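> Structure for this input, please:
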Amino acid sequence: MTIAGSDSGGGAGIQADLKTFAFHRVHGTTALTCITAQNTLGVTRVDALSPDAVTAQIQTVIDDIGIQAAKTGMLLNCEIIAAVADHLTRRPIQNLVVDPVMVSRAGAQLIDDDAVAMLRDRLIPQASIVTPNRYEAQLLSGLAIESLAHMQQAAKKIYALGPKAVLVKGGGMTGELRGVDVWFDGTRLETLRTQTIDTPNTHGTGCTLSAAIAANLALGYPPLTATANAKDYLTEALQYALNLGGGQGPVGHFFPLLTPLTDCH
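So this is what the prediction gives:
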């Protein structure tokens, strides 16, 4: 399940998550938190659903289909975060990936301070894996992150908040640390590296990565393996990123299908 917002441009949010689930051959379900009017240039409008509507979607799926893994994305406000956290306390999901959508990869805060505190105190402690980007990790750890050592220190600080594992993402880092991620699960401190893809079309990378981790967990992979598999998937999808619209295009979620038509016989 993805518990997140809708991106009308199809590059991030539940649209990216469902594409990612489908690629991994797991059935995706959704709990929509908000609807955005959005394209490759940005967001022009956001409409939140009621907290009761969000939790009703989660419960309805649990009652019939079941949930082997879930990820949270944009939860938007304090009320929705509280409702989701309360619901998951009563009806825990075994594999919960929390993508703490609080700060953009460019450093702009996306939710208010009360919502940040609610996410930190009520939802992150329930996470199997939490996946903050550089700026979210700074907000959660209270540390300035400028180096690999800083990323490692932040991962340990965030782990102390209660999740079972932390992945501090390096997509917002510069130089040789760009795209380098740090994993910490209380025992293993790992640096995850893949090929750096030079493309401006990176819309939805955070959503895609957390959805791919959830899909791999649903398939039965251990957490670190699930995360490494997801990172490899995202790296390849970035190689086939789509140059759509006038702004930042999305990654190529279905890259095996993106063979040029001239190659078909």
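
> When you work out contacts or count neighbours from here on, use the C-alpha atoms and nothing else.
OK.

> Strands along this structure, start to end?
2-7, 30-39, 42-48, 70-72, 96-98, 129-130, 166-168, 181-184, 189-192 (DSSP state E).

> Present these as JSON lines; the columns should include distance to residue 208.
Listed next are those as JSON lines, based on distance: least, CA to CA, whole Å:
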{"stretch": "strand 2-7", "distance to residue 208": "11"}
{"stretch": "strand 30-39", "distance to residue 208": "15"}
{"stretch": "strand 42-48", "distance to residue 208": "18"}
{"stretch": "strand 70-72", "distance to residue 208": "10"}
{"stretch": "strand 96-98", "distance to residue 208": "12"}
{"stretch": "strand 129-130", "distance to residue 208": "14"}
{"stretch": "strand 166-168", "distance to residue 208": "14"}
{"stretch": "strand 181-184", "distance to residue 208": "15"}
{"stretch": "strand 189-192", "distance to residue 208": "17"}
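
> please give me the structure for this one as well, since I'd like to look at both together:
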Amino acid sequence: MVANLLTIAGSDPSGGAGIQADLKAFAALGTYGMSVVTGLTAQNTRGVRGIHPVPARFVADQLEAVLDDVRVDAVKIGMLGTAEVVRAVAEVLAARRPPYVVLDPVMVAKSGDRLLAANAVRELRGALLPVVDLITPNLPEAADLLGVPEAADEAQMREQLASLMRLGPAVLLKGGHLTGPECPDLLALDASGEPVRLTAPRVATRNTHGTGCTLSSAIAALRPQRGGWAEAVADAKRYLTAALAAADGLDVGSGHGPVHHFHEWWK
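Got it, this is the predicted structure:
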């Protein structure tokens, strides 16, 4: 059976991030993708020029329309933008309870542009996290969620991971913002166990647009196809590493180009 995957996120007209990246990752990993659009962005590989939020009621209408008709096997959540949209998505998911929900807490774009209103962070912590199974923050997002400075090494990552676990869901804390030959991630499925350390070689490319979107959507796509979160996360990280390694085979834009979602097929 082909799994049906739903992304709830913003649109990236340059195709490298947001719902466009999510749908590409869903397809590459053998699932059927659907999307609920939370906002329109005017952006390219060099930065974000503007954001046009979709009204919260219409976001909820999109979500209800899909859930009323289609079996949804997993959900990935990306850019939500406003506190009202966060609340609307949380209310529908709390009522409908899809099997697996992965939240990529998109707060700031790679260009530095803010993608989640500051007043929405409290709503995300209080309303959305209780209905989410796994969150995938990078180091700046983790710092934003906790209201602390960004972690500068793995020891500080572990301290922040413990704090993030107290928010409720399982956590994949991504260490790609650290320096060094490896990109270390820490996966904690419960507060009592030792986190799993996942590493991959750092790929020398500037084409990293949409890496967070791609990883979280890959995890969501693989979770119904794997026996547990640890296996899904490990395989998703391998997929992303290969997509980064093949990214220079694309020629998209003059800034941070996209990863190559279809590296296994376009040969």
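
> which residues of the second structure does the biggest helix by length in the first structure align to?
If you go by DSSP state H, the first structure has its longest helix at helix 223-239. Under TM-score structural alignment, the match for helix 223-239 of the first structure in the second structure covers residues 229-245.

> The matching stretch vs the first structure - mean distance after superposition?
Comparison of stretch 229-245 of the second structure with the first structure after fitting gives an average deviation of 0.4 Å (mean CA distance after the TM-score superposition for the first structure).

> which residues does residue 124 of the first structure contact?
Contact analysis of residue 124 of the first structure by CA atoms under 8 Å, 6 or more residues apart in numbering lists 98, 130, 161, 162, 163.

> Ok, residue 85 of the first structure next?
Residues near residue 85 of the first structure by CA under 8 Å, 6+ apart: 122, 123.

> And residue 21 of the second structure? What does it align with in the first structure?
Mapped onto the first structure by TM-score structural alignment, residue 21 of the second structure lines up with residue 16.

> how many neighbours does that match have?
If you count neighbours by other CA atoms under 10 Å, residue 16 of the first structure ends up with 28.

> same check, this time on the one 10 residues further on
Residue 26 of the first structure sits with 17 neighbouring residues when counted by other CA under 10 Å.

> ok, and the closest non-adjacent residue to it?
residue 215 (6.6 Å; CA to CA, 6 or more residues apart in numbering).

> That neighbour reaches residue 69, doesn't it?
Yes: under the criterion of CA atoms under 8 Å, residue 215 of the first structure makes contact with residue 69 at 7.0 Å.

> more crowded one of these two?
Per other CA under 10 Å, whichever of residue 215 of the first structure and residue 69 has more neighbours is residue 215, with 31 against 23.

> ok, now which ones touch that one?
By CA under 8 Å, 6+ apart, the contact list for residue 215 of the first structure reads 20, 21, 24, 26, 69.

> Distance-wise, check it relative to residue 106 of the first structure.
Separation of residue 215 of the first structure from residue 106 of the first structure (CA to CA, to the nearest Å) stands at 27 Å.

> repeat for residue 205 of the first structure
13 Å.

> still on that earlier bit, closest to residue 57 of the first structure out of the strands of the first structure?
Across these, residue 57 of the first structure has its closest neighbour in strand 30-39 (5.2 Å, CA to CA).

> Only the buried residues of that closest one, if you could.
Across strand 30-39 of the first structure, burial judged by 16 or more other CA atoms under 10 Å covers 30, 31, 32, 33, 34, 35, 36, 38, 39.

> Around the residue nearest to residue 246 of the second structure when sequence neighbours are not counted, how many other residues sit close by?
Counting by CA to CA, 6+ apart, residue 260 is the residue found nearest to residue 246 of the second structure once chain neighbours are left out, at 5.8 Å. Using other CA under 10 Å, residue 260 of the second structure has 25 other residues around it.

> Which residue in the first structure aligns with residue 260 of the second structure?
Mapped onto the first structure by TM-score structural alignment, residue 260 of the second structure lines up with residue 252.

> aligned partner of residue 118 of the second structure in the first structure?
Using TM-score structural alignment, residue 118 of the second structure lines up with residue 113 in the first structure.

> same question, residue 63 of the second structure
In the first structure, the residue matched to residue 63 of the second structure (TM-score structural alignment) is residue 58.

> can you tell me which residues contact that match?
Neighbour list for residue 58 of the first structure: 30, 31 [criterion: CA under 8 Å, 6+ apart].

> how near is it to residue 30 of the first structure?
8 Å.

> next one: residue 117 of the first structure
Relative to residue 30 of the first structure, and taking CA to CA, residue 117 of the first structure is found at 25 Å.

> ok, now residue 53 of the first structure?
For residue 53 of the first structure, the distance to residue 30 of the first structure (CA to CA) stands at 12 Å.

> Kindly report the same for residue 15 of the first structure.
For residue 15 of the first structure relative to residue 30 of the first structure (CA to CA), the value is 10 Å.

> Residue 167 of the first structure too?
Distance of residue 167 of the first structure to residue 30 of the first structure, given as CA to CA: 23 Å.

> same deal with residue 95 of the first structure?
Distance from residue 95 of the first structure to residue 30 of the first structure, by CA to CA: 15 Å.

> mind listing what residue 194 of the second structure touches?
By CA under 8 Å, 6+ apart, residue 194 of the second structure lies in contact with residue 188.

> Please apply the same query to the one 3 residues further on.
Going by CA under 8 Å, 6+ apart, residue 197 of the second structure touches 184, 185, 186, 187.

> Identify the residue of the first structure aligned to the third one.
Yep, that's residue 186 of the second structure we're talking about. Under TM-score structural alignment, residue 186 of the second structure pairs with residue 182 in the first structure.

> wait, doesn't that match sit right on residue 154?
No: contact criterion CA under 8 Å: residue 182 of the first structure and residue 154 do not qualify, at 9.4 Å.

> neighbour-wise, which of the two wins?
Applying other CA under 10 Å to residue 182 of the first structure and residue 154 shows that residue 154 carries more neighbours, namely 27 against 23.

> Trace the more buried one over to the second structure, please.
Taking TM-score structural alignment, residue 154 of the first structure has residue 160 as its aligned residue in the second structure.

> and its match, how far is that from residue 145 of the second structure?
The gap separating residue 160 of the second structure from residue 145 of the second structure is 10 Å, by CA to CA.
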